[in-house]
Every structure is written in structure tokens, then in C-alpha cells.
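> heads up, no residue letters with this:
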């Protein structure tokens, strides 16, 4: 399956990089007394600071450390100062991969972290939640932030960024289709027939009725005013009320309207019925 990238490199970095500024370190990487008890049970200094680092990374940004990941000096120094260990000691941590894995298992057992689910009831519940959030999200980055915040709240370890992007992209598409279907289901047969004719009825000049409605021509004379009034009268005669859009987030309505303002009649006719009618219904109501 090809990767679906919905985030820029800067957005990924903002979401998943370890904190480096003092305010963020104080907020996320201060160790509590209980933390120190668990950390002090590791015998070697490099294992103590490494264990602390893995714990802090689970808390924020909420992920595991990648093999060979370069740890910012500010992070190792901040943790080392709390443990009485030189930050440079971290370089000797987890020479044995098994040590890092054992520490991760211990952290999950002690603090209750769980891996991101691939299947099962929790996975289905998470996807249902994500779909609902996708309807409200205003951007790809917004939904990814909600995804990550949810994982932190539920102490779920973040999956790979490629998985986050794929799940968010799928949810955004599914949310858009669900909204289109919801709008289309509220249209009665008369409204559906009227909307369908907008792309098939041709006017002088070989333009469709839909393009004619969309073409707002500026002017300062009576002819231009009459053309505008003709369009407004036609739109009113369509008799579509804004109750059709009840419960649809305003930014979703705006998105559908923008799509209608870009499509030509041929392109609209190629769309599925629900999508086409939802776009045109929004345009008729919003125009």
C-alpha cells in the first residue's frame, strides 16, 4: 500500500520531536518521587538515565524512541541533572537492544501504557472516535493533533507517523463521504431532480444551468442587475432550505461550496449521485 502523506516535515517534527526548550522540559520531563523510585532500581547510571528517557518520551510526545535516535543534549542534561548523572552517560545506554526492550516492558507494566491496537474492540472504538473527530477537524494537522492527544489521554503508545497519517487520511475521506451522504439523504425526489437538471440543462452559449448560476457578472447597469435578479429568483425557486445542512460543521459546508465553485458540469456529472447532489445543494443554499 503506498504511503499517504498528509503532513509536512515541519508538522511531523512539531508533533513528534522531543522537547528541547526549557518551558517544555519543565512541563513534561520533571520526574516525580514515584518515578525516581522506579528509576533508582536500575543498577547502572546509563540504565537509570535511559529508563528515565524512555519514560519521558512515552509521556511526551507519546512514542517510543527509535533505534539509534539522536537525543538532544538539552534533554539528556535536564534528566541527568535530576538524577545526579552526567548527561553524556546516556551514550552508553542500551548497547544491548534487549535492555531497551526490557525497560519498555517494565514501563508498560508499571505505568499502564499499551501498544496502539491493530484490531479488536478497542481498535474499532478508536476508529469510530477518529471518524467523528474527522468531521470536526479543520485540517490534516488538526486531526493528527487530536489523534495524538487522544493517545496520550488513554496512555496508548503512538504508532509510526506513517500509520497516523494513513489513519487520519482515511478518516478524513470517510468523514467527507458520510457528510455528503447525510446531506443527500435529506433531499426529497423533487429536489434531487432539480439538482440533477442543473448539470444537464443547457442555455444559450452552450453553458449549463449550474455554470450560469455560478457566473456572477459585475456590472453597474440595469441589465446586470436584472441578470443577478434572475439568478436569485431561480435559486429561491429551488426551494432548498438551510435545514438540509443542519449539524454539518461550517468549515465542511465551505469546503463543499468551494468544490462546487471549481467544478464544471462535466466534472459534476462524473461524480457519484450523493457527492454531486450534496455539492450542488450546498452551492444553491449558500449562493
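Done, it's in. Since the model is a prediction, treat every value here as computed from it, not as a measurement. Numbers count the residues shown, from 1 in each chain.

> hey, let's count contacts and neighbours off CA atoms from now on
Noted.

> residue ranges for the strands of the stretch 151-287 of the chain, please.
For the stretch 151-287 of the chain, the strands defined by DSSP state E, counting those that start in this stretch cover 202-203, 207-208.

> Would you mind giving the ones you listed as a markdown table with mean neighbour count added?
Formatted as a markdown table, these follow (neighbours: other C-alpha atoms under 10 Å):
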| stretch | mean neighbour count |
| --- | --- |
| strand 202-203 | 14 |
| strand 207-208 | 18 |
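
> I'd like these as TSV, with distance to residue 66 appended.
Shown next, in TSV, are the strands of the stretch 151-287 of the chain (distance: least, C-alpha to C-alpha, whole Å):
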stretch	distance to residue 66
strand 202-203	60
strand 207-208	56
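
> of these, which approaches residue 155 most closely?
strand 207-208 (54.6 Å; C-alpha to C-alpha).

> distance between that closest one and the chain's centre?
Here strand 207-208 is found 37 Å from its chain centre; the criterion is C-alpha atoms, centre = their mean, to the nearest Å.

> what's the answer for stretch 108-120, then?
22 Å.

> Could you list the buried residues of it?
108, 113, 114, 116 (16 or more other C-alpha atoms under 10 Å).

> out of the strands of the stretch 151-287 of the chain, nearest to residue 156?
Going by C-alpha to C-alpha, the one of those nearest residue 156 is strand 207-208, 52.5 Å.

> Please enumerate residues in contact with the closest one?
Strand 207-208 has contacts (C-alpha atoms under 8 Å, 6 or more residues apart in numbering) with 198, 199, 200, 201, 202, 265.

> Against residue 66, how distant is the nearest residue to the last one once chain neighbours are set aside?
Nearest in space to residue 265, with sequence neighbours left out and distances taken as C-alpha to C-alpha, 6 or more residues apart in numbering, is residue 199 at 5.1 Å. Residue 199 sits 53 Å away from residue 66, taking C-alpha to C-alpha, to the nearest Å as the criterion.

> When these two are compared, which one has more neighbours?
Neighbours per residue (other C-alpha atoms under 10 Å) separate residue 199 from residue 66, with residue 199 holding more: 21 against 8.

> Could you verify my assumption that that one touches residue 212?
No - Residue 199 is beyond contact range of residue 212, at 10.2 Å (criterion: C-alpha atoms under 8 Å).

> alright, now check it against this:
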């Protein structure tokens, strides 16, 4: 710096030295460094900050300084080979993201490590965009590589209008209700079966980075069917593959969540029905209690008078009236003692609308060795498929509460309605706890 004669040249040479060392780029003719940097260097050099304005009135002077300083710092100018290596580095980063910042930061780190002067912002932007475009193209190619014509035609068929549905299959697959109801569970299972029947290799989605797959999935989720149909073929195929992969996962999650909600609602409503039934007997209960109180009073008076208790009750109340209330008491006791499982099983026919398909749609696994719940599910599947016609005398029941086991086997053999309802309830609890 001190070899420069004029103060302005010493100032300019110092600024160039700082910029080339870090961030690693030169000073263009129209670039003005930050005022704080100018003030800091001016203080170090003992030169007025205003002197920098006179620097490099001849651009040749600035270029000469740049060449000298590159040699001094061991740097070289950005060339074609650096363009190619930067594109490769940027493409590697873009394999996982579409965001420009991490792509450019990786390119900058590579150039600094290689001792290359950083090019202009415009050049960096062009490399970053080219790297992102290359990564996208590679993503499309990898996803569709080796795809049989049958799979490709199945994907394209999603975008055509189905006469039966009066809309495209793709729109149908994405449009479903999440309200917990048997009809909605069946509708979701229809969609899940359709996606699986398409035969798209599930390992395809795993060929690309998870972040890139998520990006494709998000893109497709906000596109209309018409928009997807108008895309260029490679991108359209890639987005459809990502969507189908995502749809199978989403439909599975929604079916399981809906099953859990519906079984929970089934037992909640059963409890409410029992409460309403008991509330409906309030007047009969009050009448029975009144007679009970009168009977106790009559017996008490008879004891004090040394009179026969039965005679006193017959005179004061009448045995006919007491016997008449016995059916009411029996009915009230029956309502009060009825287990919630019995009430829930009253909806067994509704459960059967979806339970066979639900159980056959998934492979359940447990973190408990020899889990009796899984044995019970296999038994129900065998019944649903007609492999066996009746429950065995002692089906797997160790997973059920003792009170439920007593109810199920009260008649000597298992009650299928109660047993199947109880197993589905236990399955729901196990799924919620992630034990199955």
C-alpha cells in the first residue's frame, strides 16, 4: 500500500486488498463500499475518507492493482472451469432444496476454498438458477426412470374425466370428507384401494431427496388438474408420482384417524344413550322409592305395636301395589347395570359396514411379542373372508377387560357381536397409544 505515491491510490489499494481477502471479490467501477468500511480504513491509513472519491479515475489503475493483489493473495480470476465446478456444486445442493440462498452459499464456499475471485452477482445468480434447473431436471428423470408403460398410462389416466364420476380421478382422490362416519370410511378405503391398484412402484419416491419430494408434493397440492395436464411431460409425471406417493400416506393416516374417532364416538354415544334411558325412568324410580319408604314406615309401626309386618303392609299399602312395581324396578336395575359394551354393540350392524374392509386394508404390527390383539384381528379376518364360519369356543381375549370377558362368555360361548365390538375398541386404544 505504501508503495503507491498518491493518497487516493493508497486508499483504493487498501480497499481492494480487504475486499479480495473477504468476501473475495474485486471492486467494480460503479461499486461504492459501505461508509463504515471507508471510515475504518481511512483511520488505519491516516488518510481523509474523502480521498477515496478520487481513486481510479483511470480504470486501468484499478485493474493493475487487482492483478497485483491477486498475485499477492494467491488468487486467480474466475474462468470457464470454475463456472463448471460451481454449477456442479450448486447442483448438488439444489438436489435437496429450491432455495437460492444455500445454493449460492455453497458456490461461494467452493470458490473461496479454490482461491478464485468471486464473480459478479449476476454471474452467481445465473449459476444458481442453472444449478436449480439441472437439479429439477435430474429429479424428474430419476423419478420416471424405467417406468413401464402401464404405470405411465395409469398416471395419465388420472387427469382424464371419468364418465361415472363426472370428474377426473385425480380430483376425486383429493376430495374427501374427514367427518367420522361409516360411509366416509368406506369412501376413503375406496380411494386407498384405487391408489394401490394403480401399481406405481412405492420405492420411486425414495429415489430423490426427501426435501425435493416434499417440494414436488406441495407444488402438486396447489395445482388444478388442468394446470398439471398442461405441464411439460417430465415435470407432469414427476408431480403425479409424488402426489400418488403422498396420497397413499395421507389416505392411510386419515382412515386410521377416522376409525379412532368413530369408535370413540360410538362408545360416547352409547354412554349418553344409557344415561338418557336411566333419566327416562326417573318417575318410575320416584314411585318405587315412595312405596319403599311407605313400606318401611308400615313395618316400623307394626314392630312397635307388636303386629304382624305382612298384615300391616297389606293394610297400609297393599301387596298388589308392591307387586305391580316389581317390573319397573327390574327394568330400572337392568338399565343401571348394563355395560357400555352392550349398548355400543347395538350398533354392530353399522360397524359391519366398514370393519371387514378396514381390517383387510392394513397389516397391523405390535411392539408386544405374541400380542393377543393381533391374534384376535386374524380371527376376525378369517371370519370376514369365510375361512371359518363361527367363533371358536374360546377366541383370543386376554387383551379384553375382565368385565367384558364375563359379558362375552356369559352364555357359555362367545357372543360375536360383543366380541368384535370389544376387539375394535381395544384396537382403537392401541392405535392411539402407538402400541399397534
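Arrived safely. Keep in mind that what you see is a predicted model, and the values were worked out from it rather than measured.

> Quick check: the aligned residue for residue 190 of the first structure in the second structure?
Residue mapping for residue 190 of the first structure onto the second structure gives residue 150, with TM-score structural alignment as the criterion.

> Its match: neighbour count?
By other C-alpha under 10 Å, 11 other residues sit near residue 150 of the second structure.

> likewise residue 312 of the second structure?
19.

> what sits against it?
298, 299, 302.

> follow-up on the earlier one: map the residue nearest to residue 265 of the first structure onto the second structure.
Using TM-score structural alignment, the equivalent of residue 199 of the first structure in the second structure is residue 159.

> quick one: contacts for the alignment partner in the first structure of residue 243 of the second structure?
Using TM-score structural alignment, the equivalent of residue 243 of the second structure in the first structure is residue 283. Residue 283 of the first structure sits next to 256, 257, 260, 261 when contact means C-alpha under 8 Å, 6+ apart.

> Verify the stated contact: the last one with residue 216.
No - contact status for residue 261 of the first structure versus residue 216: not in contact, 11.3 Å apart, counting by C-alpha under 8 Å.

> Pick out whichever of the two has more residues nearby.
The residue with more neighbours, out of residue 261 of the first structure and residue 216, is residue 261; 16 against 12, by other C-alpha under 10 Å.

> And that one, what's its match in the second structure?
Under the alignment defined by TM-score structural alignment, residue 261 of the first structure corresponds to residue 221 in the second structure.

> try residue 236 of the first structure
Counting by TM-score structural alignment, the partner of residue 236 of the first structure is residue 196.

> how many other residues sit next to that match?
14.

> Tell me how far it lies from residue 173 of the second structure.
Separation of residue 196 of the second structure from residue 173 of the second structure (C-alpha to C-alpha): 12 Å.

> list the contacts for residue 265 of the first structure?
199, 200, 208, 210, 211.

> can you tell me which two in these are farthest apart?
Farthest pair in the contacts of residue 265 of the first structure, by C-alpha to C-alpha: 200 and 211, 10.8 Å.

> more crowded one of those two?
Counted by other C-alpha under 10 Å, residue 200 of the first structure and residue 211 do not tie: residue 211 has more neighbours, with 18 against 15.

> right, and the more buried one touches residue 267 too?
No - Residue 211 of the first structure lies out of contact with residue 267 (C-alpha under 8 Å); the separation is 11.7 Å.

> ok, which stretches of the stretch 101-250 of the first structure are helices?
Remark: helices assigned in the stretch 101-250 of the first structure by DSSP state H, counting those that start in this stretch are 121-136, 140-153, 161-185, 189-200, 209-214, 222-238, 250-262.

> And the third one against the second structure, how far off on average?
In other words, helix 161-185 of the first structure. Following the fit onto the second structure, the mean deviation recorded for helix 161-185 of the first structure is 1.4 Å by mean C-alpha distance after the TM-score superposition for the first structure.

> Which strands or helices does that helix pack on?
Judged by 3 or more C-alpha pairs under 8 Å, 6 or more residues apart in numbering; DSSP states H and E, helix 161-185 of the first structure is in contact with helix 121-136, helix 140-153, helix 273-286.

> okay if I get those as JSON lines plus distance to residue 75 of the first structure?
Converted to JSON lines, those look like this (distance: least, C-alpha to C-alpha, whole Å):
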{"stretch": "helix 121-136", "distance to residue 75 of the first structure": "32"}
{"stretch": "helix 140-153", "distance to residue 75 of the first structure": "20"}
{"stretch": "helix 273-286", "distance to residue 75 of the first structure": "50"}
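
> Of all those helices, which one is nearest residue 184 of the first structure?
Proximity to residue 184 of the first structure (C-alpha to C-alpha) singles out helix 273-286 among these, at 5.3 Å.

> matching residues in the first structure for the helix or strand hosting residue 420 of the second structure?
Assessed by DSSP states H and E, residue 420 of the second structure sits inside helix 416-432. With TM-score structural alignment applied, helix 416-432 of the second structure matches no range in the first structure.

> now do stretch 14-25 of the second structure
Residue span in the first structure matched to stretch 14-25 of the second structure, by TM-score structural alignment: 52-63.

> what's next to the matching stretch, contact-wise?
Here stretch 52-63 of the first structure makes contact (C-alpha under 8 Å, 6+ apart) with 15-19, 28-29, 35, 39, 64-65, 76, 79, 104, 107, 148, 151-152, 156-159.

> Now that we have the residues you listed, which of them are buried?
Buried among the contacts of stretch 52-63 of the first structure (16+ other C-alpha under 10 Å): 15-19, 29, 39, 64-65, 76, 79, 104, 107, 148, 151-152, 156-159.

> Any idea how many residues pack against the residue nearest to residue 343 of the second structure when sequence neighbours are not counted?
Closest residue to residue 343 of the second structure apart from its sequence neighbours, by C-alpha to C-alpha, 6+ apart: residue 270 at 5.4 Å. Using other C-alpha under 10 Å, residue 270 of the second structure is surrounded by 21 other residues.

> OK, contacts around residue 270 of the second structure?
By C-alpha under 8 Å, 6+ apart, residue 270 of the second structure lies in contact with 340, 343, 344.
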